[in-house]
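Chemist: sequence unavailable; structure follows:
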């Protein structure tokens, strides 16, 4: 694997996308920043981290030879790779909060932002951005955030975590290349936060309602069993799962 280490950068995703647009880069090239000043999350949210305390990096994945209809499988692969890595490091009480946040003890420790490169109406490559809270102790005004150190009391090596995540990505993308879609989807669904538990949601108009998470569709919509026994699908823009 090719690792590019930077002291500071606006966004590792943006850096890697620009690099891919200007030159040919190797599969699984990763950009790791000690300080990311313009980190982004899902739906345009900002990801703020302390300098040198956390793992902020992006990985380039060539998908030109892959055959799959839904880009959400990339999201599932990324989430599973981080989940499996943290499980190897004995991080307790892990869950995946749809679509791809990673929780420990019901608090967010990792966010993932995937930006696909589209050519001829096909996903040609992906830039997988991962922000993992590692050795940071304070999260002012972020009561639902935590870190590996807060959860376990231990200090972790950022490079070791990054390399392990990349190796896990390679394993899960092998499953995807072998068209083991059911294996990926079933494992992803088995780790879903609040699956089969009564949960509260908020829709795009701010109206709250209750339901049970049952799984995800092939395209990544959240499948929720409502009180009237109707299974309904929601996309990221129309529903928020409340803690």
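Modeler: Now that the structure is in, tell me what you want to look at. Here the structure is a predicted model, which means the values were calculated and not measured. Residues are numbered from 1 along each chain as shown.
Chemist: can we go C-alpha only for contacts and neighbour counts from here?
Modeler: Noted.
Chemist: residues contacting residue 173?
Modeler: Going by CA atoms under 8 Å, 6 or more residues apart in numbering, residue 173 touches residue 77.
Chemist: and the next helix or strand past the helix ranked longest in the chain?
Modeler: Longest helix in the chain, counting residues (DSSP state H): helix 158-177. Counting by DSSP states H and E, the next helix or strand C-terminal to helix 158-177 is helix 181-190.
Chemist: and for residue 85, the neighbour number?
Modeler: For residue 85, the neighbour count with other CA atoms under 10 Å is 21.
Chemist: the helix or strand hosting it to helix 181-190, inter-axis angle?
Modeler: For residue 85, the host element (DSSP H and E) is helix 72-88. Interaxial angle, helix 72-88 versus helix 181-190 (axes from the mean of the first three to the mean of the last three CA atoms, to 10 degrees): 60 degrees.
Chemist: included below, for side-by-side comparison, is a second structure:
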């Protein structure tokens, strides 16, 4: 096992509805910083919004990390998303060069979704007081619901993965990425994240929901160029027109 930068407090559960929900139920009782809840069978995992995270027991990684007193302002909440995305990407990049971060919270391998991140913050006085980071990564599962564009490391790369080894490597990578942020700030974290964005600088097809900031709505072609200092996605449309989008305003179709 790797020697961690900060001690972790690992709680292993054979079965749970949701690792994020488990932390919420126990947050006032005994949760310490860097508490990690890892379950082999998550029965009601959550994605962003109303999405569910479908997973087969004992085949994948489903775990949550609890942070407290990280002192990020509300408008910098996306930094944690970049830290976690980068950390996972750096580990998986050792297995395949065709791994990407799909803004804002998905992990893509060979154009298939293999992982997702759900971050839930508690805000006090306009500062992020506690953060729960839920991570789901499809590892050795082979069968998926056909209506989802999901896959796994094993299905794409045709090899088995040791869940324990992958888990500890990812936790260490997250700690390392967070440590770099505390020492050097946001710049390097942002540069890595942006340079590994899925479909960056390529013509893509988007669904744009109606909003007051954009006259474009419905389906439209565009090119992902960057993210803003608030974590919004920058898409370039015709005639070099760039528009910023929050998470609920735009969906990358392909």
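Modeler: Cool, the structure landed. Note that this is a predicted model, so its numbers are computed, not measured.
Chemist: the longest helix of structure 1 corresponds to what range in structure 2?
Modeler: Across structure 2, the stretch matching helix 158-177 of structure 1 (TM-score structural alignment) is residues 163-182.
Chemist: can you pull the buried residues of that stretch?
Modeler: Buried residues in stretch 163-182 of structure 2, counted by 16 or more other CA atoms under 10 Å: 163, 167, 169-178, 181.
Chemist: residue 132 of structure 2 -> structure 1?
Modeler: Taking TM-score structural alignment, the alignment pairs residue 132 of structure 2 with residue 127 from structure 1.
Chemist: residues contacting its match?
Modeler: Counting by CA under 8 Å, 6+ apart, residue 127 of structure 1 touches 13, 16-17, 58-61, 114-117.
Chemist: neighbour-wise, which of the residues you listed leads?
Modeler: residue 58 (32 neighbours).
Chemist: doesn't the match of residue 132 of structure 2 lie inside a strand?
Modeler: Yes - according to DSSP: H, G, I helix; E, B strand; the rest coil, residue 127 of structure 1 belongs to a strand.
Chemist: mind checking how far it is from residue 174 of structure 1?
Modeler: Computed as CA to CA, to the nearest Å, the residue 127 of structure 1 to residue 174 of structure 1 distance reads 17 Å.
Chemist: do the same with residue 18 of structure 1
Modeler: Remark: distance between residue 18 of structure 1 and residue 174 of structure 1 (CA to CA) = 26 Å.
Chemist: likewise residue 207 of structure 1?
Modeler: 41 Å.
Chemist: do residue 129 of structure 1 as well
Modeler: From residue 129 of structure 1 to residue 174 of structure 1 the distance is 19 Å (CA to CA).
Chemist: repeat for residue 81 of structure 1
Modeler: Distance from residue 81 of structure 1 to residue 174 of structure 1, counting by CA to CA: 12 Å.
Chemist: residue 75 of structure 1 too?
Modeler: From residue 75 of structure 1 to residue 174 of structure 1 the distance is 15 Å (CA to CA).
Chemist: got it, and residue 192 of structure 1?
Modeler: Residue 192 of structure 1 is 22 Å from residue 174 of structure 1, by CA to CA.
Chemist: residues in structure 1 aligned with stretch 103-112 of structure 2?
Modeler: Using TM-score structural alignment, the residues of structure 1 aligned to stretch 103-112 of structure 2 are 98-107.
Chemist: can you give me the end-to-end span of that stretch?
Modeler: 13 Å.
Chemist: which other residues reach that stretch?
Modeler: With CA under 8 Å, 6+ apart, stretch 98-107 of structure 1 has contacts from 75-76, 78-79, 82-83, 91-97, 108-112, 144-146, 151, 192-193, 220, 222, 236.
Chemist: for stretch 83-92 of structure 1, same thing?
Modeler: Contacts of stretch 83-92 of structure 1 (CA under 8 Å, 6+ apart): 94-96, 102, 104-105, 148, 151-152, 161, 164-165, 168.
Chemist: ok, those vs residue 34 of structure 1, which is closest?
Modeler: Using CA to CA, residue 161 is the member of those that lies nearest residue 34 of structure 1, at 13.8 Å.
Chemist: quick check: buried residues in stretch 85-97 of structure 2?
Modeler: Across stretch 85-97 of structure 2, burial judged by 16+ other CA under 10 Å covers 85-92.
Chemist: so for stretch 232-242 of structure 2, what gets flagged as buried?
Modeler: Buried residues in stretch 232-242 of structure 2, counted by 16+ other CA under 10 Å: 232-237, 242.
Chemist: what range in structure 1 does it sit on?
Modeler: The aligned range for stretch 232-242 of structure 2 is 221-231, by TM-score structural alignment.
Chemist: hey, where'd the strands end up in structure 1?
Modeler: Here structure 1 has its strands, by DSSP state E, at 3-9, 30-36, 55-62, 94-97, 101-104, 107-119, 122-132, 198-203, 208-216, 222-226, 231-234, 239-241.
Chemist: quick check: which of these is nearest to residue 68 of structure 1?
Modeler: Nearest to residue 68 of structure 1, of the strands of structure 1 and by CA to CA, is strand 122-132 at 9.3 Å.
Chemist: report the angle between that closest one and helix 158-177.
Modeler: 150 degrees.
Chemist: can you name the residues that contact the equivalent of residue 64 of structure 1 over in structure 2?
Modeler: For residue 64 of structure 1, the aligned position in structure 2 is residue 70, judged by TM-score structural alignment. Residue 70 of structure 2 sits next to 128-130 when contact means CA under 8 Å, 6+ apart.
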